[in-house]
Structure formats: structure tokens, C-alpha cells
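# below: sequence and its predicted model.
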Amino acid sequence: MGEQQLFLLPDEPLQPVIARVVLDSRVPQLSQIFDYRVPENLRDRVRVGQRVKIPLRRAQRNFGWIVELVENSTYQGQLASISDLVSDVVLLDKQVWELAQAVADRSAGSPSDVLRLAIPKRHAAAEKAYFEEKQGCDAGEQVVSGVHAETEIVDPPEAGLTAALGSEITTQQEKDLLTENTASGVRNNQTVLPEYGASNLAEQLIAGNKINFVANFGVTQLSTGNWVSHWALQLVHTAALVLAQQRSTIICVPDYRDITELHDALIALQLGEHTVRIDAKQSERKRYTAHLRTLESEPCIIIGNRSAIYAPAHKLAAIIVWDEADPLFNEPHAPYMHTRDAAILRAQLTGCGLLIAGHVNSAVTQRFIDNGFYLSQDGAPRRPRIWHADAAVAEDSFAGRIPGAAVALIQEHAKQGPVLVQVSKPGSVRVAACTMCNMQASCFECRGPLGVKSYRGALQCLWCVAQAMPWRCAQCHGDRVFFTSGGSSYTAEQFAQQFAGTKIIVSDGQTPVLRVGTEPAIVVATPNAEPIAAGGYRAVVLLDVWNMLNIPRLRVAEDCLRWWHNAVAKLAPDGVCLVASGAGPIVDAFITGNVAGYLRRELSARAELLYPPMVRVASAVGDFQALATAREVLANIPETYVIGPHELPGNSWQLIVRFSYRSGAQVAAALRALLIELAVGSTVATRLNPRPKPRVRLRLKFDDSSVFDEVQQEVFAEY
């Protein structure tokens, strides 16, 4: 067996007879554990956590994961035998398997769906190269994979830990990140920690506490010369202190830009050898190699996007989720579990600490703070100057989109360094709004935004392309429009004419830019695509506030607050932010910094309407008869409110279920049982069965707040 002898675990039972296997199948009725006999030729190699080939019915090439080895089976029939091992490597960690079961139970899903997210596709060449290298480095030392050893590591990792502890930190700002903290206290019957430094954060996480942390604004220069956001360096310092205690940390961030910042900070602290990067942009080879590294019995710092929450980690002490309200944390694949919710489940299962951090809290986080679930921070973080353009300023050549105060601010500060202008969307499309009430003009057919796609184009719907003239506002009945958003490219073209000779940089999803220098420039960027400027931006202009506020989404307020705070966080210490348009409680909360007060009022209103996060919600999409049956099944569960079925485009139907957190387990179990029952009752056409029972379609999605967006309001009005 060569190098694969490295994976034998001495604490496993010798000569196991029965393997309990969870099938890797998307078929609901097969989402259970089956017993298989272990053939004699595999009994000295088989281990819990290995991927195996198994027969099922007539098919001989099915796959599954061994989750338990036992001596006897409760099954009375004749057991089939495992066909072969896919690999001797133990890829499924016990903690990951427990998490997969918990996630499946909460979301009415299948553990095998979670395992597909957690464990990357096997790459045989990467596996061979990885362990050949390990053999050369460890010279016969046993490598335990999949089930982490419980013995202490005698020699702690040395590289970079002295820097992480502060002895080689080169700037006073980095020292402040590490050491600033004060004693804990109590406010409003909640345990609070006035201001977190890295030492304080690490101590609380190792103790197993759940913490909310609102980061200070600003950027920091590393010893390598690179600039990163203030939050990235502080989280890395925290993870380094946890690592110094021989414990692992998982840091989940929304996208590759954030991962790059964390990676740069870890390299600057000489912690690259103790870092594992799990990135959606990685090749299959690198992703599989990273998974093998996380299986080692050595603490590490794991950084990555939403799938990193499922990574194995030796002696996990801390889970950190940065900017948890970012929609990129919404898992698009079954069972659709949000990274934040998976992190909470894992913290509860393992007893590790949990840190939910960002520049601003979401309504979900505010609810947890008010309930005492999170330790909260006392006092607001340091904020730059934020002011609002006077609405009375006469409109200039930008047709009302940019007030004169914003033009003057850009002209003044663009001479000193980079200025950031945040716009609502990429491209050159211009979006229309009513001149009387400022509401975004919408299509009467599909409710999509109205606008023009060229300089002399006619007003039309940007979704269904229907012509929109004549048009009349549904709110104030006005019949004239102005253009509130021209997209990043259109805005850049206007700036090139207005500020001749000034460098114009566009950063959006189509043309991303990660960093800019200190030279004078106007950076036009969409939300979440703002580059980091060396030393910070001299000024930030939030241009399309009205347009952002008019997005028809339940959580538009939280999205706007997060977009604006993340942009302002990239300011220089003496920089200034100008809100170019918009008004109302959301804008007031941003300018004054009283976000917590606004979120509490929002939560109170949602409680009256039975909207998330005050209740949980699930949606079921499928055939009318299946949804009617689901409605009957849910009728007897307390604190459960069912809406529908109502028809959707494409000849399908939707059922919406609102339920209390106490009833969540019952609702999930009932819907999962129905899904399996419907799947068992349907068949497909075969040569022996040319007239099958019709296949019943039913898709379940839990904690999906999109069903409460504007397109659904007419549905809720009926109930």
C-alpha cells in the first residue's frame, strides 16, 4: 500500500464486519444510512470517513461515506458488500459529519447534500503528490487524517507568532489593534465589552463565547508595503493569538477580495505556512490539497468563502464570519443553508467561540444582541465625517443626479488623492425616476425598472423591454421622469468630460480593480467592488442613494447600510463622506450612526407583520397537489402560518410557510417526510414499466426572505 499506510488509525476496531454508509445521492428516499458488509480483502484498510464504492439495486457503481463501523447489523435481510474503497484517505471528519446532520435537520435537507459542499472532488494526482511530500518532510511520522488526534503538539508553530504577539509589529496602529481592550460590563441587562482588541477577542473566543464586533473604519499599511482594511488585520491578529494556544480558527468572508486582504495580512505576519485557503476560484487540485491540509492534526488558520465553514479543523477554537449580511453567504445549492446559520450550529456542536463581525450589524444580528445571544460591544466605533448634500442646491449639468456640493467636493479632493464615487450598478444604462416624488419609475407589465440603454434611446423597461410611453407614476400620478442612475461606465464618461485631465478608474463586477495608489483619481465603483486606496480615499461620494433605497427587497435597508458603511470604511483618517441624495430614517441612521435604534424599530415592525427574522420562513415550489398535501400536513403544527398555494410563472406553484423558532424542527421534519413520500410514490419510464406514475416535483427552501420582496406583496395582501 506504500504511503497509504500513513492513514491507519490504531484506535479503529480491527477486522470490522459491518460498515454503515450514507449514500451520495440526490434522491430523497436514499438519504439514509445503509448497512454493508465489509469484504475480507478490505477489513484491514477500511476506516470511518472513507469514500467507498457500493452496489445498490442493479447499479454497481454508487458511492457513499462510511460513518460508522460495527460488529452487527439490525437489518434482517442479506447484506450487500462494499465493492471497493475510492481511496484509503479518511476525508470525512467526525465533526463535519455531525454538522452535516444538523444542517440537514434544520433545513429539511439531506446530509449528502451538505457533504458535497464540504468535501471537494477527489484529485488523485494532488493526493499522491501531497502525501509524497509529507513522507519526505515527516520521515516516517504517522499522519492522522480525518479523525484528529487528541494529543498535544509539543512544539508550537514558531514562524510569525512573535510578530502576531506584537514584538515585531512595526506600526503603532498595528499595536493598537492587538492591545486595545477594556473590562467588560453590563448594559440593558446584556453583557457587553466596551471595545475589542485582538487580545480581548482571542480570549473570549477561546472561552467559547459568541461575540458581535463592529469594526473601526480605515485602512492599514502592512510591513510588506501592501494596504489592507483595518478589520482584516485585526481578525488576523486575533486568529494568530488563537493559533499560539494550539487552536484552529476558521474565517469566512464573502468573496475573493476579502480573502486576498486576509491572505496579505497573514503573509505580513509570517503565518503563511499555518494558513489554509479555501476559495471558489481555486482549481480542483488546489481545493483538494487544501482539504487534505485541514485534516492534519496540526492547528491552522482557515480562510475562505461560504464553503470554508464546513472545513475540518484540529481543535477548533474560533469561527469568524465577516460581513454576514452579504448575499454571497446565501448558499445557492441544497440545502441552501446560510453561512451564519451553519456557523452557529457548528459553534453549538463543538463549543467553540463565534465572532460575527462587520462595519454594521444586520437585523438578524441585532435580534441576537437584543436576546443576549451575542456578547455586544459598548459604544460605536470610530467614524469619519458624514454629511448630506443640501437638497436645495440647484441642479447642474448632470441633470439632477449630482448636486453642486458633490461636484465641488470631488474637484477639491481629487487634487489631493483618490476620490471614491459609489454608483448603484455597472454599465451605461440610465434608470428613470419620477420628477415629482423621486420614486423609481417601474414597468406596468413586470414592475421592472424603466430607463434607456443609449444616449438617445426611448424609455423602456430594462427587464421585459416593453416600451413605457406614455407613462404615469403609480404613486403621485406624475408623467415626467429624470435619470437617477447612469451606471458605472456612463458616470465615468460624464466625469471624463466634467473633470478633464483627471484620471478616471472604473471598478465593478465586469472590470474589477483591487487596489489603487495615492495619485489623484476619481474611482467610480459599484457596491462591494470598491478598491482599497493606499492611505485611504480623500473623499467618498454616495451618488445613487435614491436608486438603492428603491430596490424592491425586504432587506433593502440593511443592504444599503452595509454598502454605504463598507465604502466609507475605506476613507483616510481625515477623509469625508458626502451623501449626494436620499432622505428618510435609513439615511438618518447612516449619517448619525444610530443604526441600532433604526434596526430595533425595524424588528418591532417585522414582529407585527410576522416577517423574518422575527419568524422563520420556508418556501415549497412544485405541483399544486403536492403543495395542497403539504398545507394539510402543516395544519396541526402550532405557531405555523401557511400562505398559498399560489401560481408562479412557468406552470408551477408556491407555498410559503411562516413559523416560530420553536416549531422549526417539526416543520422541517414534516416537510422532509412529505418530500420522501412523494418521491417514493413516483416512478420513471423503463422498458418493463412503460407507464410510470407521474413524477411529483417539490423543492424546499428554508430561511429564504426573498419571498417577502415586492413581487410577493400582492400574495400576502390576500391573506
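Thanks, I have the structure now.

# every contact and neighbour count from this point should use C-alpha atoms.
Fine.

# what sits against the most centrally placed residue in the chain?
With distances taken as Cα atoms, centre = their mean, the residue of the chain nearest its centroid is Phe329 (1.7 Å). Neighbour list for Phe329: Pro254, Asn305, Arg306, His338, Thr339, Arg340 [criterion: Cα atoms under 8 Å, 6 or more residues apart in numbering].

# ok, the third one to Ala342 distance?
This points to Arg306. Computed with Cα to Cα, to the nearest Å, the distance linking Arg306 and Ala342 is 10 Å.

# could you do the first one as well?
Computed as Cα to Cα, the Pro254 to Ala342 distance reads 15 Å.

# between these two, who's got more neighbours?
Pro254 (22 against 19; other Cα atoms under 10 Å).

# what secondary structure does the more buried one sit in?
coil (DSSP: H, G, I helix; E, B strand; the rest coil).

# hang on, it packs against Ala308?
No - between Pro254 and Ala308 there is no contact under Cα atoms under 8 Å: 10.7 Å.

# and Val621, which helix or strand is it part of?
strand 616-622 (DSSP states H and E).

# please compare the first structure with the one that follows:
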Amino acid sequence: MTRRIARIQLESPLPQLDRLFDYAIPAELLEAAVPGVRVKVPLRTAGRMVEGYVVEIGDEDDADRPLSELDQVVSAAPVLPERLYRLARAVADRAAGSAADVLRLAVPKRMVRAEKAWLASDGATPPVVLSAERARAAAVLEEFPTLLEQLRAGERVAVDAPPRLVDGRPAWARLLAAAAASMLADGRSAVVAVPDHRDLDLLQEQLLTLVPDSALVRHDAGQSGPERYAGYLRTLEDAPCVVIGNRSAVYAPVRDAGLVALWDDGDPLLDEPLAPYAHARDVALVRQSLDGCALLFAGHTRTTDVERLVSIGFVAEVQTARRAAPRVVLSTAPEHEQSSARIPSASFRAVREAIDSGPVLVQVARPGYAPSLVCADCRTPTRCAHCGGPLHARARGATPVCAWCGRAAHAWSCPQCSSTRLRLASSGSERTADELGRAFAGARVIVADGAHPVREVDDRPALVVATRGAEPLTPHGYRAVLLLDGDRMLQAPDLRIGEHCLRWWSNAAALAGPDAPVHLVGVTGPVARALASWTQPNYARLELAERAPLHMPPAARVARLEGDTPAVDAALRTLAEDVPGLPAEAILGPVPIDRDGYPGSRALIRFDYGRGPLVTRSLRASVVAAAMKARGRAAAGKDSRSRKATRNTLAVRVDLADPEL
């Protein structure tokens, strides 16, 4: 005799449960238990009910095998299609993580009312027919002569977006909207991921001029739960659509994906902070390999990750028919000027000439008034006497305040020289606005940063002081752009700080109006030359060439392994057995670390992309083995640590964005 069984993916963070479990389907649930639905099942090892998804339905000949039965079908909505599970499994395997963690990012929390409304409508949206919109979208893409044909052929391409404004909006938003609309006109879906809500608003605005609202799905963390879940259910339908959103939008389970596009993949907001820490770029690459859809990377700069793919021929580089670049000036102070002058005379004159005709953008490194203070006599950085946090000034002459605990530092004295005098060590956006307001008497000054968000400014003369990434738009572009604090930005302790600075400066320069000067103050070297000549891919190639001999990412992949010392040592021994030919210098460490009051170890593993599947499979097996061993110790009463510490006996993170080498 045969019986119907369901293979279930459990919603559990435990690594030992990261596989499909067989459950018998009782007679009363035979019709309701279909692939993709949510269910509740008993977990005998834990003695409780857990939720999961039905992945497969099949028949089993061995009816005598003891199996637990499904307890309940939570909903009739098939929210986990096979294509999404396949993607989640592939992403988890690449990152040595759990499919349940990926699904937690991909599938929004269930909202009953939104689900009932969708089921009542039979989950069917009529397809849209685009005719005039197809021609308009194709006209936008004519700037890149071969791009449309390559996208329709399902190729992987990298595009350097035009650094200009079109009708007061960045040209990149129009480009991506046209690519998505062209795919929709062909009867296929498109998925576009951007870093933040400002980019999302711009993209949505451009898309609504090309596609109907019924075909546009916004996937945004700022949406309410019902809105987000309703949008997710829309992506499950047969009718094609355009999905736009932040990093998790790349998981959108559209039925016939024709395009997956990423804007500005170097932005850290596209790097997932939750396990298994898969970057949106890597998810898009995995999805393209599974679905055969087109893949588009666009940006004003190019990351070394994308440049590596271009250099090996995996991604094609698409050039514009006519190259455009802003007028960048490398501004340094002449010898007769004071070396401490923040704005050289040439840049000052450019601002004075430009502000009479419209707004001028001044980009600074940090928000606030004085983000850091030092002793005026010995230059020792100031610290809070209570928590040791850095002190900063909220306004000129104000009492210093701790950036960590918020306490005011009354009667502060230097622990080194006992001086009570303070010096402003840096200028934030508010202090810069104060200084420029005095230098340009009568000029309108606007501050745009995290505490003062400004989306758009008009064409009237103004000094717009903005932190990186917070620059407002203006209808006809800025009459001049002044990039300050470049030398301070480049001193940040980040392995990719050159890439980041070039991206920040390029995005700001792209907001300049026609023939408007862009002054980069006090910076020389390869980064400055790449900006001045607008050859960002050349800088990415240079960075990649310097990283390759050192086996630093992205020339090689890096995994971090940390946990109890015996578990780390055992995992490294297993890795050497499972991955033949792995050189000894590929493993850095292990070194001792403190893990919430318990001693532990950490090691870094550097490996090439060809060995990736073997390395991640071995590391994941070691994580599961360590979790099972820890569970056995806890059950036997030999481990007094908390359940959380026991669960994290061994942890792995692959493809670190900034490994602490």
C-alpha cells in the first residue's frame, strides 16, 4: 500500500533542521495540503508544534515507516512556489547558511485580511498590454545601442549610467525604468533593487510614466505589513509585473522573470545584515543562473566585484553611443595660501560665481556641528568620563555631549595635561553651513543630512550643505559642486574606502548641471584621477589587480569561522580533508577571542571561487555537527550556558564585506 507524504521546510533557525522532513498527510488534509502552503507540524525532538512550508507532495511505498502527520494547513494560499524555494536553497548553500533564514527574508509575515482578499479575487490580475510605452522605453535605451537586444537575449551586462539630470531627475532612474518597461512590454516580469527609499521613490516616479499602476509592485521595508504582504501575493500571479524595492526585492518570486537589475551595488545598504548575510548582488547572480533571465548592473561607478566579472568575461560591458562626463577640477591650495585653509581660493571663487545663478552643492563628510573634539593643548581626543565615548559639540560654545550615553561633560579636563580648553577637530554639516553663511553674507543656506532630510530644492540661489548620500535634487542641476573633506574620508579604516569615496563623489558630481564645475578639494592620487577623467572602471581594475596577489576579496572569497575552540579546530581539520589542494596559507588563524564572556577562537579562510561549493558544504556540515554535539551536551546537563550560546557553538559567515584581516 502507498500513502501520500509531504516534504516540509521547517521555519527554524537551528542548523540541524535545515533539510526537508517527511510527514504523512492525513485523509482530511489530502486536498488542502498542496505545494507552497503554510502548515503546522509536530517536532518530536522538541515536543512542540512548528510552522513550515510544503515543498513537495509524493507517494511512498513503505507505508510502515513511522511518520508523524501534518497537524494543520494554516492557509490555502501557496506562498512558497518551487522557484522561490530553489533560489533560497541555492543562496543558502552558497553562503553556508540555512534556507529557513533566506525564506524569512523573502516571504513577508502573513497578514490574514490581505490574504483573504487575494484568495477571494482568485489571485488573478489581467495582463497589461503596452504599445506606445514600448516605443517610448526603447527610445530611452537607444543611448546604449546594443543594450535592449542583450537584455532580451538574457545576457549579463554592466552599464555606466549617464551622469546627468533629465527633467530634474537622475538619468539612471529613467534608464532602469525603461529597461523594466521594455521587459514588461515583452510579456515578462522585471525585478529592480535599489539601496534606499530615495532611490525607490525616483524609480517609481519614472516607472509610472511607462507602466500602469496595476503592473507595479513596490517592496519596501517602510510599508505596512498588509501592504507588503499584498504586494508579495501579487508577485505570485501569472500576470507579469515590475517589482521594485530594496535588497530583499531580489527574491521576488515572479513567474517569468525576464530581468533582474541592481542600481549602485557598491552601496552597503545592499549588503544583508541578517543570516546568511547574502549580498543582493550575489543573490541576483544566483537567480540569473537558475532562471536564465537578463542581469543588469548599473551605477555611476563600478565595484571591484562587478569588474572581476567583466574581466573574466562573465558580464558584458555596455558603452554609451556618446560618452558624457562632468567637468571635474582637482582643487588644491597654492603654496602662498595657509595649509589649514579648508576651501582653496579657486574653489571659493567658483562658488561665488555660481551662487548668483542658482544652488551650489557642498558635500561634507559628517553631520552635526563638531563631530569630534580634542584637547586644545595636547590634541588628545576627548572622552566621556562615564562611558568612554567620544564627545562632540552641538553648537558653537555649547557644553560637550557624549555621543554614546548623551551625558553633558561639565567641567571637563584633559586626563593627559589637565587642560580645560577644547578645540574643534572636525567640521560637520551644521558647522560648515555656519561658516559658509558668514563667508557668503545674505546667501540662503540649506542643511541636508540625516537629522535634516531634504528631498529637493528649487532653482533659487542657495548653498546646500549635504552629507554624502543626502544630496537633494534640483530641477536643472547644481551650478557648482564642492566636494570637501575628501582627505578625511580616505583615512577611514576600511579596505574599500577608495571605492566608497569614488562612489560618493561620482553620485554627487552627477547632480551638477551642464558645464557646471565640480571641485574636489585636497585629494590627489588614483581616486582623484579616476574622478577627474570619469574613468571609474579603470580604478576598479587597478584595485582588483592589487588585491589579487594578496588573495583579498573580491579576487578571492573569504569566510569567517568562529566559536568554541574545539569546534573551530575540528571544523578546520574537516575542511582540510574535504577540500583537497587547499593551501595552508588559505587559513588565517585561529586566534583567541572572547564570546560573551566565554573563550573561543576565530579563523579566516580564503578560497578561490572554484572551490566555493566544497568549502561552503564542509563549513556548513561542521556547523551542523557542532550544533548536534552541543545539543547532546545540554541534554545531558554538561553545559551550563544559555540556549543561545549553545546554538552558536560554531558560526560561519561567507563573503565578508570588510574582513578584519
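Looks like it arrived, so ask away. These numbers were taken from a predicted model, which means no experiment stands behind them.

# TM-score of the superposition?
Between these two chains, after superposing, the TM-score reads 0.88 (TM-score structural alignment, normalised by the length of structure 2); 631 aligned residues with a Cα RMSD of 3.2 Å.

# re the thing from before, contacting residues around the strand holding Val621 of structure 1?
627, 652-661, 664, 696-705, 707.

# buried sites along the longest strand seen in structure 1?
Counting residues, the longest strand in structure 1 under DSSP state E turns out to be strand 59-70. By neighbour count on 16 or more other Cα atoms under 10 Å, the buried set for strand 59-70 of structure 1 is Phe63, Gly64, Trp65, Ile66, Val67, Glu68, Leu69.

# what do we get in structure 2 for the fourth one?
Spelled out, that is Ile66 of structure 1. By TM-score structural alignment, Ile66 of structure 1 lines up with Val54 in structure 2.

# thought Leu20 was touching its match, still the case?
No - using Cα under 8 Å, Val54 of structure 2 is not in contact with Leu20, being 9.2 Å away.

# anything in contact with each of the two?
Arg7, Ile8, Gln9.

# for the equivalent of Tyr369 of structure 2 over in structure 1, give me its contacts.
In structure 1, the residue matched to Tyr369 of structure 2 (TM-score structural alignment) is Ser428. By Cα under 8 Å, 6+ apart, the contact set of Ser428 of structure 1 is Lys453, Ser454, Gly486, Gly487, Ser488, Ser489, Tyr490, Thr491.

# and of those, the nearest to Ile402 of structure 1?
Thr491 (10.3 Å; Cα to Cα).

# count of residues packed around the closest one?
Residues near Thr491 of structure 1, counting by other Cα under 10 Å: 24.

# give the other helices and strands that the top helix by length along structure 2 contacts.
In structure 2, assigned by DSSP state H, the helix with the most residues is helix 612-635. When contacts are defined as 3 or more Cα pairs under 8 Å, 6 or more residues apart in numbering; DSSP states H and E, helix 612-635 of structure 2 packs onto helix 82-94, helix 565-578, helix 643-647, strand 650-654.

# gap between Ile259 of structure 1 and Trp546 of structure 1?
Distance from Ile259 of structure 1 to Trp546 of structure 1, counting by Cα to Cα: 31 Å.

# for Glu714 of structure 1, same thing?
From Glu714 of structure 1 to Trp546 of structure 1 the distance is 24 Å (Cα to Cα).

# ok, Ile278 of structure 1 next?
Taking Cα to Cα, one finds Ile278 of structure 1 at 37 Å from Trp546 of structure 1.

# higher neighbour count, those two?
For Ile278 of structure 1 versus Trp546, neighbours defined as other Cα under 10 Å are more numerous around Ile278 (26 against 22).

# quick one: the helices in the stretch 501-650 of structure 1, in order.
545-549, 556-568, 585-592, 595-609, 624-634 (DSSP state H, counting those that start in this stretch).

# could I get these as a markdown table with distance to Gln348 of structure 1?
Below are the helices of the stretch 501-650 of structure 1 laid out as a markdown table (distance: least, Cα to Cα, whole Å):
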| stretch | distance to Gln348 of structure 1 |
| --- | --- |
| helix 545-549 | 36 |
| helix 556-568 | 26 |
| helix 585-592 | 33 |
| helix 595-609 | 25 |
| helix 624-634 | 28 |
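
# quick one: closest of those helices to Lys286 of structure 1.
The nearest among the helices of the stretch 501-650 of structure 1, by Cα to Cα, is helix 556-568 at 30.3 Å.

# that closest one aligns to what range in structure 2?
So helix 556-568 of structure 1 sits over residues 497-509 in structure 2, by TM-score structural alignment.

# residues in contact with Ile259 of structure 1?
Taking Cα under 8 Å, 6+ apart, one finds Val253, Asp279, Ile303, Gly304, Asn305 in contact with Ile259 of structure 1.
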